Every structure is written in structure tokens, then in C-alpha cells.
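Chemist: Mind looking at a prediction? Sequence and model below.
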Amino acid sequence: MGVRDRVEQLTRELVLMGSSNHEKGFLERLTFVESYMADLGASVRRFGSSEHPALAGLFGDAKSGGDKGSGVVLCGHLDTVPVGGGWSRAQGELVGGRVYGRGACDMLGGCAAMLLAAENSLETSFVLCFTTDEETKMVGAESLVKTGLLSGAKLVVVGEPTNLCVCAGERGVYHLRITTRGRSAHAATPEEGENAVSKMVVLLGELEALKRGLEGERVVLGVNVVRGGVKVNVIPDTCVAEVDIRFSAPNTPEKIFCLVRERLDRAGVGYELETMQALPAVSTSLEHPLVAKLVEHVHRETGKSPVGEVPYATECAKYVCLNKPMVILGPGNPKLAHKPDEYVEVSELVDAVELYTWIIEWLGNQDSG
């Protein structure tokens, strides 16, 4: 069986593992990948909690911490968002050179390509990492960093979908929850109560003004959840809004928080502000010697040019503390992620296997330092 048939088959298998039970799918995939890497002779270690397990497969000198260090660390995630509705294709269906299914693009196809690349490079020093909560908490990536097993890496490659363009950065994420409090009363006598929704409307007006003021600053702000009130004839005593903010460096979560608080304080109404999630923006210079060589190779082999930044967050935000050059490079169109009829082109999967194999061989056969 050739590379095309194998990567196609492996991608479909990984997709189908979660098609009937989303809550258990990532665990089935984790056990499968754990055995797969062990059968290749890797030293496979499981980390994290039972709720957020993660795997590291160490190959070659990486198993013993030898002179060649860890070479490259290739990172993927085995969890997906729920399948949802609106599909016209079956999970795992192969049509027109495309594998359809939840996670085919984001990013089970990339994981399949990494595993096949590992088969091509069994004597080389490198590490494969797989997590199971990238779509939620990213606790698995944190646990991998804490092990110290990735400290010898020369380069970190996260295989999220980029159409196989080298991406050297990503936007940061800041999720905020705003709560306003009031006092319930009958809607016929509003003077007896205090309307929490009315307070929130004032605050949301300030956020809209802030959003307009940030245009051109590479900051995207959206109020995407609002909850308030229990019945139309009752004055609401609580209202909650959840805000998604994406930002580029040199902005930081701390700076974004201060901007929001300063703006909300102008409203003159009471509120509570809570941080739900904060991930930093990540950036590696395209002129870094390793990144520049990778960009040159990818362009020569595929014709693809680099992208300075992707708009979404990845586990690079957790690996950034390693102080290693990082890129995002994977098969699939990121605009298809989380949508019905998500798919990945088999031809891109084949190219990904070849690119990952080259990266492993290039960095894994160099002496450390």
C-alpha cells in the first residue's frame, strides 16, 4: 500500500473513532496512537489527568537524551469539536480525493501525516506530542511542557491546518465574562426593581465604542454570548455577557484587560469582570535561520509562501515558554474547521507526510547546539 492510500486510510480511521461518541472519541484515538507509536519502537509516555491526557513519543536519541537532542517536536491534538448538524457527507466518506468528517482538517489528517512520517524516520531523533483538549483548556500541552521532555527541541512544529503554508505566529486570545446585578420586581412596577439587562446595554455600548477605537490595531472584539432575565414580565436581577478578543503582538492579555476595564468604568454602572481564558500572541521571526530554511524548502517543494500570522489560537500559546522557535504547518484549509462537511485533500496529506519526514531528518541528524 502506497503513502497516499495509507494516509487516507489512517485519517479515515481516526475520524471514525469519534463519529458515534464524541465524548469518548479522543480517548479511543489516544489509545490507538499510543499503541501505534509503541509498535514503531518509540518510548511512549502518557501525562496529565484522566480528563486531559497527553502523549509524548520519543524516537532515536530523544529516548535517552543523547547528543542529538530532541531534534524537532511535532505537535498535534486528537480531540475535535462535536460533529453537529447540516452535513451532506458521511463521517469518514472519501469523495473526489477528499476525506470528509469532523476533525479531518482540524487536525486528524495532520496527526495521521505525523505518524506516517515517523515510520520513515525510525532511527532519527525527534518527538511526537498528542493532546486531547486543545479545543477546550489546553491542559495537556501544559503537562507536556512541565515534563521537561521538550526542552531539547531545536524547533516546535504544530500541525494545525495552514494549507501547508509556514505560519510563524498566531493571535492571542482573551475571553472575558461581564456580570451586572440588579433587583427583581414585577415588570408593571419597574421602579421597585433594578434592571440588570439595562445596565448591561450601557456597558455593551462602551464595548462597541472600544471596538471602533481599536480598528487598525490588529485587535478583534466580539460580544458573542448574552444571558439575562427569566421571564418577560419580571425585571431581571442578573445579566451576563461573554466577550471574545483576538489580538496580535505586541499586545498582551494584561494590556487588553486594562483597556476593557478602563472603557467599562466610563459607563458609571456597577459590574463584575472575570477572566475566562488568556492566551498570549505568539510570534517567531521568519528570518530565524531554522524558520527561513524551512520556508525555503516548503516553497521549493510546494510553491507555498509563508504567512506571518494565523487568526486562531493553537497550543503554541502553551509551548511558547520553551523559548524555542515555533511554526504552525499542517494540511487542510483552516476556513473549513468546525464547519459541516469539513474535509482535507488527500494530496495535501501526502505532501504533509513528505514535509514532516524532511523536517525530522533535517533536524534529527544534527548535533545539539
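Modeler: Perfect, thanks for sending it. Residues are numbered from 1 along each chain as shown.
Chemist: all contacts plus neighbour counts: C-alpha atoms, from now on.
Modeler: OK.
Chemist: Show me the strands in the stretch 1-150 of the chain, by range?
Modeler: For the stretch 1-150 of the chain, the strands defined by DSSP state E, counting those that start in this stretch cover 43-47, 54-59, 72-77, 94-95, 98-100, 126-131.
Chemist: Second structure follows, compare the two:
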Amino acid sequence: MALTAIEQKVLDSLDEDGLLASVRELLRLPSRTGQEAEAQHWLARRMRDFGLSVDEWTIDVAELRRQASFPGMEVDRSEREAVGLVGTWQGGSEAGRRLIFNGHIDVVPEGDRTQWTHDPWGGEQEGDLIYGRGACDMKGGLIAALYAIKAIKDSGVALPGSLMLQSVIGEEDGGLGTFASLMRGHSGDAAIVCEPTDLDVVPAQAGALTFLVHVSGKSAHACMRLEGVSAVEKYLDIHLALLQLERVRNSDVTHPLLGKFDLPYPLNIGRVQAGNWSSSVPDELLFEGRIGVAMGESCQAVREQFEQTLHTLAETDPWLRDHPLTVTWTGGQFESGEIPHDHPLVQSCAGCIQEVTGHAPTIKGITAGTDLRQLVNLGQIPALLLGPGDVRVAHMPDEHVRVSELLTAARTYILIALRFLQANP
């Protein structure tokens, strides 16, 4: 499908220099999860400068946590401002379809700065690369969507319907911002989540749950080790049982997109802490981890299978039978989420990418949890992931995004928006 004169006019209206400058400026504002307020206020000002209708509000986290569908979180927000932000551009007519662009402004901590060769908060550009924490995941995609909306507005093209940009907080630890936006009534007929996908189309994401397990032992002097019960030794059997659980859960995955992965639903132990003295038998061990949620599987079913695995092991061990393991489900609780890989939104977005880049994108699934599942499952909004950047460099030292991909993403978003709004419902 060739570009129309109107589409070409809007593409020519894209402020490329402004887009790149804004990405770099936003990267200079540290917005670690739980500390996003300054960046949200900056983006709200930018939205207003561009003529968008802006809803900027203080999220009542305590109230939302009382909701049964609350997605969970890890950071303590009791003394931190939680800012919701949605900017809307209304086309020439209030009638028509509503398209959402959704992106999270929170980023993970920068980690050991000595491993960075570029300032994680510098927004430095070197050739085709812009460096900084969040460049890939996902301030680049967020700003590309903003400038796509700006280009449509600046072009003067009258369109039915509206475009919305949801800048959300707390995605990295559960999805507070998208949940708050949905609870506030911000909805649409379709959504593009601007996560880094290498500009491939992702209509399916697995889920993930995080857990904390407490293992009890019995302390004794190391010289009389047999008088105690080592929580570390008990954990070794637990770890083997969980590896077997992972094998069972990944033994026969037939999903057309997730089944292509070697390990679509990983079970990972991320942290283990035990004992309090090198010459004492450890009487306590805590381990934390993450278990994948299969496509279409309920979070409750995963929790029950995990806990039953531990219970079955404990029944074979006299010590663990009398000193039960305790399991706490902590942090973000990500369901799986998907729309059919042949959904009209998927096909339309794939066609727009091919129009802009000259080649067809891959339609794929991912094994990580995202806000897609809230838009689809809770909001009943068809949604997919599509954005600039390689997720393999996200959360890493020298995180970066390509200038060329940022511009391609913005052009793609423009085309998607124009064709979605002009199409018949």
C-alpha cells in the first residue's frame, strides 16, 4: 500500500531534531522506579507546550492497593509522589476511534557506575547511538510516540477520533501507572506499548511472579555441625526440586509464538541469603526468585503448583515436615497477555513497518511481563508491543538506542495512527 499525500505530509512534519534533543534531555532526569515525579512533570510541560490536553494527577496508591486487581509493587512509595500522566490530542471530530500509545518513564537503577563508559544520566550521543539508563527501556519509545502525535497535530490534518499518550510509572515493579490510568477511565479502542522490540511486532507476552521463601534450620557450633540442621543443605534439595518443576512447566509448550523459545517460562532464583556467622550452622535461609506464567495460565494456578512442589518435598523430609517452609508472593504479579497473532491490529502495524522500512517485521512473543497484559486483560483493549531498541541492552551498563531506530519508530507510529483513525471501525 503506497503512501498517500496526507501520510507523506505528516511524515514530513516530524521534528527529528526536537525528538532527539528531547530524548537526551529526558535521559538526564533520573527516574528510577519510585522516583519518577520530576520526569513526569517535565513531560507534562512538554505535552502542554505541544497543545495536548493533559491529565496530570497524584495517584492514590493506598486506595489502588485495596483493589483486587492491583498488579503489585516492590518499592516503598509512602513518602514519594506518584504522578499519573496522560496527554490527549483530539482530531477534527470527536467521533471516531481512540488509539493509545503507552510507555513507562521509570527505569531500573544504573548499578555499578564503573562498568559504564558513558554517564548513565548524561544522555550522550556518539554517532548513531544515544546512551543512558532508559534510552532503550523505554524513554526512547515514549518520546518517539510523543513526537509522532506532535507531527500529526502540526500537519494540520483533520482526522476523526483521538490519540492518547500514557506516560506511566512503576512498570518495572508491577505496573502501577498503567493500572492507575485504567482506573481513572483512560481507555481506547487499541493500544501500542512502545517497549523495545527491534521494531518487531509482539502481540503476546508471558507472565511472571516473584516470590520469597523462608527455610528454617537449627543452629549449632561449626565444630559440632551434626548437632545442628543446616538451612543451606535443606535448600540444596529445594533447588533441585524447583529445577525439576521448571523442566515440567517447559516440557510441552505448543503456543505458536512462545513455543519457539528454548525456555519460555523460566524459574530463576535471583538471591539467596543464609546464616549469620561463619562458625555457626545456618539456622535460616531466604531465597527470592521469579517464576514464569504460561500463556492463558492463571497466576493462582502457578502459585498453587509452586507451593505444592515445596509441600511435596517437605513431606519426604522429617525436618521440613515439622518446620514448614513459608512462601510470600512479593512485588509485581504479571499475568500473561495476548491478542491473536493474526489480529487486524497486528496485521496493520506489520504493514506500516514494512511501508516505512522496506521489510516485513517478525511477529513474535516475549517471555517477560509488561503492561500489555493490563491493557488486554483488565482494560479489554487490543494491544501489542512495538518500539525502538534491542531489549538485550536494557538494564545493562551503557544502555543505548539507535538514532535511526528512534526516527523509524516515530514514522511508524505516525503511519499506524493515521491509518487506524481513518479506518472504519
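Modeler: Arrived safely, thanks for sending. Only a predicted model underlies this, so the values are computations on that prediction, with no experimental measurement involved.
Chemist: Please state their TM-score.
Modeler: In this superposition the chains share a TM-score of 0.90, using TM-score structural alignment, normalised by the length of structure 1; 361 aligned residues with a CA RMSD of 2.3 Å.
Chemist: related to what we said a few turns ago, so which of the strands of the stretch 1-150 of structure 1 comes closest to residue 207 of structure 1?
Modeler: strand 72-77 (33.9 Å; CA to CA).
Chemist: what stretch of structure 2 does the closest one fall on?
Modeler: The alignment of strand 72-77 of structure 1 onto structure 2 (TM-score structural alignment) spans residues 99-104.
Chemist: Stretch 129-145 of structure 1 too?
Modeler: Aligned by TM-score structural alignment, stretch 129-145 of structure 1 falls on residues 166-182 of structure 2.
Chemist: Now tell me what touches that stretch from outside.
Modeler: 33-34, 36, 40, 59, 64, 70-75, 82-87, 100-108, 142, 331-334, 370-371, 374-375, 379 (CA atoms under 8 Å, 6 or more residues apart in numbering).
Chemist: Kindly recompute the last result at 7 Å.
Modeler: With CA atoms under 7 Å, 6 or more residues apart in numbering as the contact definition, stretch 166-182 of structure 2 has outside contacts at 33-34, 36, 59, 71-74, 84-87, 101-108, 331-334, 371, 374, 379.
Chemist: ends of that stretch, how far apart?
Modeler: Chord length of stretch 166-182 of structure 2, first to last residue, is 10 Å (CA to CA, to the nearest Å).
Chemist: so what's residue 31 of structure 2 closest to, chain neighbours aside?
Modeler: residue 106 (5.2 Å; CA to CA, 6 or more residues apart in numbering).
Chemist: tell me, how many neighbours does the one you found end up with?
Modeler: 29 (other CA atoms under 10 Å).
Chemist: does it really touch residue 37, like I thought?
Modeler: No: judged on CA atoms under 7 Å, residue 106 of structure 2 makes no contact with residue 37 at a distance of 9.6 Å.
Chemist: just to revisit the earlier point, mind checking how far the match of stretch 129-145 of structure 1 is from the chain centre?
Modeler: Taking CA atoms, centre = their mean, to the nearest Å, one finds stretch 166-182 of structure 2 lying 9 Å from the centre of the chain it belongs to.
Chemist: same deal with stretch 281-290 of structure 1?
Modeler: 18 Å.
Chemist: quick one: that stretch aligns where in structure 2?
Modeler: Taken onto structure 2 by TM-score structural alignment, stretch 281-290 of structure 1 occupies residues 336-345 there.
Chemist: Sweet, I'm off.
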